[in-house]
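J.: sequence unknown, structure follows:
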């Protein structure tokens, strides 16, 4: 049969060219830097009526730091998701703006220190991209990551380096520096959960009995979730940190659901956490104080932090007072724990919803990366890191708006604090690495470094 002149022949068929997205990333990053610059100028004009040279120096330094990471992406991960860097840049930059605005109101100099931490955090992200050339290599260190995560969580309990601040023992002091090891522990535990669940998800999802429509696991398979529950209760009791306890246990339950697609794990996990939280509320005084403050923030004889935060949000209304026009510094820890309330006062409900939309986009890009990953470990790792960011934002905003009791967690990228900034930029770097592998053309993709030989039946034998 003759071949049509218009029909493609094998010699004329070409593969579609995959766009790296780096030009789009550069344009969006420049747009984010322009927004940050305008916010800086607006704060200065509203507070002191001029823009000093120091502000331009801050802007130039921040732009140089972010654009340097863009160059690293072009070098080491040129197929990474092009929206991750602009979103993180905008959130981090707006955090610097609000911290600077609070500095103007209080006479402090936290913004300069936060800019230094931003440089160190972006440097850590670049080092992660260079050192972790293939995210699948992290699966080799599953149990080492577990040990490192547990060690980081236990460091604040040590008598010499551990430090208690505001009733919670979460800090480690090393000379002039204070670090919160739990921020880095969440990355280590996410790597462990991903490596463990990708190996055991068949047993967790297929084996067991059904009861009242739920697939119940075997007793031996309950061990990991009981260990995670015990760890979260230990953090709640010993370190007096409700936020981290909820974060770690919620992360594990969410990753269990992603790995097994069984609602029974969510029911079991939430039942365990609610039971443990209720028991802690009955036994421990500091938990009772948090719950009392949640139920009645205006009651006399207790901290008025929640009340001042709510009044600040009410002062902002729908459209806010305007950057530099409010009084966010009246609330305690306005540049760290309560920076969301500061944004709510000066940008209003509209501005606060815009910030939450940025976080939703960041989590969505992470979950899209998980969907696009071609192997189980990458899917679980990207999903876990995305849930970490989303759950932390929910816990922080929920505490400030009285949806849940107040916790001591920081808002990712916005709050003052080096440990949080360092951990969140590393999370973004890992998401970039997974998305780079997922979007990379097949012809340029490396062979799985964690695999060895393939059996004739198609099964893969690991080393």
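T.: Great, that's in hand. Please read all numbers here as calculations on a predicted model, not as lab measurements.
J.: can we go C-alpha only for contacts and neighbour counts from here?
T.: Noted.
J.: Spell out the residue ranges of the helices in the stretch 1-150 of the chain.
T.: Assigned by DSSP state H, counting those that start in this stretch, the stretch 1-150 of the chain shows helices spanning 22-47, 53-76, 84-106, 110-131, 142-154.
J.: how many neighbours does residue 175 have?
T.: 7 (other Cα atoms under 10 Å).
J.: let's bring in a second one:
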């Protein structure tokens, strides 16, 4: 029997490519930091070498850990994250120099970056198999919900600029628990949807040429909608509300491949938007500042006006195609130029060309995450990688859309760029999780069986009846599992006119509690990727 020629091809680690891209990212970030000093004070910052050494140490330590613990991980994620974080540090330093009183916010942000990279390293060192997280589906969901509600606790939560999303932490100031909850809730969504997807894909009534889900299956999306509205009502956080509901709908569609869920999500969103615009003052102010931004009366309002938005638009217009140059613009005319409006600040000094490169970096992160989801051998990992990727993408869309007046302002921060420790730490943990998941997705099959890493649908199942069958049957089992999975899927499609096409991996097509060897759940081999 002839062997498939693709089976001999092994995926390459590409760690040297990652190192080259990382060095380039560190160099660009250091040059940006130096140009800020030259443009603002006509001299290179005295601490530029210390800054470059600190940034390089963080990047290289993470690179070494990836090489050691996840050598098949995606080689693009770390360099792009370091580049975005470095550009953010340079712009925060730039805004600091324009203040009457220097606050050294750039150094504070660098410390937060250090903590974020340390947690990403911890994820790679201690999390060997991403499917271990599936054991903690409901614990993650409950913990995420508690963190989301913590700011409502009297004496613990604090309110800033109308939103109650911070808690007071001794010695650290304030912290946004919602940033941690977005990771925990993504884990919960992935575990829940992969468990109940068979129920959620069942065909219901057909209307307007679309097969809609059954009424009894609307519970999850209704619960997600109610929770999102609750965040909007009680915490007055429009951005987090949009993020969580959009994330759940995206993951629900990934799990079921039913377009009806997207349409239902848009319908629930429209109902919530109309309801909020009629009954909540803070939402009405956001809408007025968006729709009537250039109205002098709205522009000059002290609270809920459009001054910030209009100044940001003027700043980006002043930057033109190639920008004024780092340190040559006037970003300090925009309130919160280092956090909420850092995208506009970068647009003024780097121009539309610079903003295009930044958006391209975010697109690369999203694309690599989705590619990892497509390569995975298990449904939980597919949904988790998809959810984490959409977490980044939705934040960027909401922030950039608000700053450019495409949608109302929401208060979310730009990942890796904006000042804020809570968001930066959470986003670095997302990068750590994507690195671990991509390593598992690209790792060759034989390394799963030889003790480097064993992927099983249930990480707890340490003893199976087929464990002692020997390595000589491994190839046959892999091929048999693939044929069995394809056969089951073909039968399902043949018996249902609305059978969805999902990318949840062959592992979830096998029977629960099977006594087969773990390698029979691998789906396609790593060498074919």
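T.: Alright, I've got the coordinates. Values in this document were obtained by computation on a predicted structure and should not be read as measured data.
J.: re earlier: and the helices of the stretch 1-150 of structure 1, which is most packed in?
T.: helix 84-106 (a mean of 23; mean count of other Cα atoms under 10 Å).
J.: what is the orientation angle of the one helix or strand residue 193 of structure 1 maps to with helix 142-154?
T.: Secondary structure from DSSP states H and E places residue 193 of structure 1 in helix 181-206. Counting by axes from the mean of the first three to the mean of the last three Cα atoms, to 10 degrees, helix 181-206 of structure 1 lies at 140 degrees to helix 142-154.
J.: Stretch 423-431 of structure 2 corresponds to what range in structure 1?
T.: The alignment of stretch 423-431 of structure 2 onto structure 1 (TM-score structural alignment) covers residues 420-428.
J.: Tell me roughly how far that stretch lies from structure 2 on average.
T.: By mean Cα distance after the TM-score superposition for structure 1, the fitted stretch 420-428 of structure 1 averages 0.4 Å away from its aligned residues in structure 2.
J.: From the chain's centroid, how far away is that stretch?
T.: The chain centroid and the centroid of stretch 420-428 of structure 1 are separated by 7 Å, computed with Cα atoms, centre = their mean, to the nearest Å.
J.: related to what we said a few turns ago, tell me the first helix or strand C-terminal of the helix holding residue 193 of structure 1.
T.: strand 209-211.
J.: which residues touch whichever helix or strand comes after that following strand?
T.: Scanning forward in sequence from strand 209-211 of structure 1 by DSSP H and E, the next helix or strand is strand 214-216. Outside strand 214-216 of structure 1, the residues that touch it by Cα atoms under 8 Å, 6 or more residues apart in numbering are 205, 208-210, 262-264.
J.: Go again with 6 Å.
T.: Outside strand 214-216 of structure 1, the residues within contact range by Cα atoms under 6 Å, 6 or more residues apart in numbering are 208-210, 264.
J.: out of these, which are buried?
T.: residue 264 (16 or more other Cα atoms under 10 Å).
J.: List just the nearest of the contacts of strand 214-216 of structure 1 to residue 238 of structure 1.
T.: When the contacts of strand 214-216 of structure 1 are ranked by distance to residue 238 of structure 1 (Cα to Cα), residue 264 comes first, at 29.3 Å.
J.: Distance check, the closest one against residue 208 of structure 1.
T.: 11 Å (Cα to Cα, to the nearest Å).
J.: do residue 282 of structure 1 as well
T.: 34 Å.
J.: Helices of the stretch 401-529 of structure 2, start to end?
T.: 421-442, 445-449, 474-495.
J.: Out of those, which gets nearest to residue 29 of structure 2?
T.: Nearest of the helices of the stretch 401-529 of structure 2 (Cα to Cα): helix 421-442, 16.8 Å.
J.: Who are the packing partners of the closest one?
T.: Applying 3 or more Cα pairs under 6 Å, 6 or more residues apart in numbering; DSSP states H and E, we find helix 421-442 of structure 2 packed against helix 105-126, helix 177-200.
J.: Turn those helices into TSV, including distance to residue 337 of structure 2.
T.: Formatted as TSV, those follow (distance: least, Cα to Cα, whole Å):
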stretch	distance to residue 337 of structure 2
helix 105-126	12
helix 177-200	21
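J.: of all these, which lies closest to residue 387 of structure 2?
T.: helix 177-200 (5.9 Å).
J.: Give the aligned range of that closest one in structure 1.
T.: Helix 177-200 of structure 2 maps onto residues 181-204 of structure 1, going by TM-score structural alignment.
J.: Having no further points to raise, I will conclude here.
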